[in-house]
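Asker: How does the following fold in three dimensions:
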Amino acid sequence: MDKNEIMKRVDHTLLTQTATWEEIERICSQAIKYKTASVCIPPSYVKRASEYLAKKIPVCTVIGFPNGYQTTKVKMAETEDALKNGAEEIDMVINLGDVKNQQFHKIKEEIMQLKRICGNHILKVIIETCLLTEQEKIKMCQVVSESGADFIKTSTGFSTAGATFEDIMLFKAHVDSHVKIKAAGGISSFDDAEKFITLGADRLGTSRLVKILEAEQ
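Answerer: Okay, the predicted model is just below:
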């Protein structure tokens, strides 16, 4: 697969706690240069990045990040604020305690509440696969499919592991056809990126592919 085609599926990501505006500005410029799907950045930089990008590249941000245990009202407020500041895509983290408590109705309702706020804006649901059993992952495929969300996403990149080929295959087998898939965390080569896409990933959350392209120049 052509590298340019792969880059069109990349959410060029910088979510470190110490990210400076200079670093955010750099990834925004790189996203324009390499025509990525979006930039995925902390909520505090959304307004400034949105103004800087001027609609050239969509701004994606994270909600309930990285642990997901904020209340639904807090996540709703975060989402409203992000959209007001110019975010066009939202990546939310589910409450993993609700998964362990088997309170799947609460997770579904929370996703639905955020999707109502997002409207036509893309909502991706991070289920943090590395912390779930196979049966919990399958159940979350069902919940996300029924919730109206646009994507199911593997990982925050801030837990014990990132995306795996096995998880993408599991997602592909168990989500409804209208739900897209995002692999995130640990994607470090174009070969891996191509394999994730071949297995069913529609988006890739990574910063390393741009670094590879920059090093090649």
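
Asker: okay, CA-based contacts and neighbour counts for the rest of this
Answerer: Will do.

Asker: Residue 39 in helix, strand or coil?
Answerer: Three-state call for residue 39 (DSSP: H, G, I helix; E, B strand; the rest coil): strand.

Asker: another one to check against the first:
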Amino acid sequence: MLQVVDYALLKPYLTVEDVARGAARAEELGVASFCVNPVYAQYVRPLLRRVRLCVVVDFPFGASQTWERAQAVSRLAEVAEELDVVAPIGLVKSQRWVEVRRDLVSVVGAAGGRVVKVIVEEPYLTDEERYRLYDIVAEAGAHFIKSSTGFAEEAYAKQLGNPTHSTPERAAAIARYIRERGYRLGVKMAGGIRTREQARAIIEAIGFGLDPARVRLGTSTPEALA
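Answerer: Next comes the predicted model:
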């Protein structure tokens, strides 16, 4: 199962030493990628040999201007194999779909072919918003829909009737939409995945097997999923 795990250390108070230890642990476990904030990329890059480096972009709010986001992606793509980019959530909630599309096309294009996972922040979305956003993610050429930053505000999510943690039901709904539309997208579920049982249920719900090109699980506790 660890071959589809993205081991993420994204808390703002982590030290360089904390993240370096995480990189060593990622290598020991043989996870799919080790995911960090951009400031740590230069320190982590030399420590990873068999594990891919993943860097989050415009995390966790997706609130920067498109040119800033694209510029960050372009620079980080020089050192990271994978980029987890937060969708422009404010534009999505404003239903400014032309601007959302323009942003994601620019941002994904700036990655130069690196794997891009677009974080759609499921806890904040209505069904209408999420499916419009999925379409745009696919049209932009991204490789994965990622469910959440893991930092979503619970009070707002509750207003919409959404959980802030990953569930098999949400995973199944994303995968079903991808199949129905014929998109070649992977599914990454993140947020609250802390046991092997949870992970297995989510993988089964997605239904793409253990293919790291189609399935990822984001967690800060990879040992618990081993």
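
Asker: Could I get the TM-score for this pair?
Answerer: With the length set by TM-score structural alignment, normalised by the length of the first structure, the two chains reach a TM-score of 0.90; 206 aligned residues with a CA RMSD of 1.5 Å.

Asker: contacting residues for residue 4 of the first structure?
Answerer: 34, 35 (CA atoms under 8 Å, 6 or more residues apart in numbering).

Asker: Any buried residues in the host helix or strand of it, and which?
Answerer: Assessed by DSSP states H and E, residue 4 of the first structure sits inside helix 3-7. Neighbour counts over helix 3-7 of the first structure (16 or more other CA atoms under 10 Å) mark 6, 7 as buried.

Asker: Could you give the residue range in the second structure aligned to the very next helix or strand once past it?
Answerer: Of the helices and strands lying after helix 3-7 of the first structure in sequence (DSSP H and E), the nearest is strand 10-13. Across the second structure, the stretch matching strand 10-13 of the first structure (TM-score structural alignment) is residues 5-8.

Asker: in the matching stretch, what counts as buried?
Answerer: Those would be 5, 6, 7, 8, for stretch 5-8 of the second structure by 16+ other CA under 10 Å.

Asker: Quote the end-to-end distance of stretch 90-97 of the second structure.
Answerer: 11 Å (CA to CA, to the nearest Å).

Asker: Could you give me the buried positions within that stretch?
Answerer: Per 16+ other CA under 10 Å, stretch 90-97 of the second structure contains these buried residues: 91, 92, 97.

Asker: From those, pick the one nearest residue 127 of the second structure.
Answerer: Distance to residue 127 of the second structure, by CA to CA, is smallest for residue 92 among these, at 12.1 Å.

Asker: Now for the residue most central in space within the second structure: which residues touch it?
Answerer: The second structure has residue 146 as the residue nearest its centroid, 4.0 Å off, counting by CA atoms, centre = their mean. Going by CA under 8 Å, 6+ apart, residue 146 of the second structure touches 84, 117, 118, 119, 120, 121, 187, 188, 189, 190.

Asker: Go again with 10 Å.
Answerer: For residue 146 of the second structure, the contact set (CA atoms under 10 Å, 6 or more residues apart in numbering) comprises 84-87, 116-122, 171, 174, 186-190, 215-218.

Asker: Check residue 118 of the second structure too.
Answerer: When contacts are counted by CA under 10 Å, 6+ apart, residue 118 of the second structure touches 56-57, 83-88, 104, 107-108, 133-134, 137-138, 142-148, 187-188.

Asker: Okay then, goodbye and thanks.
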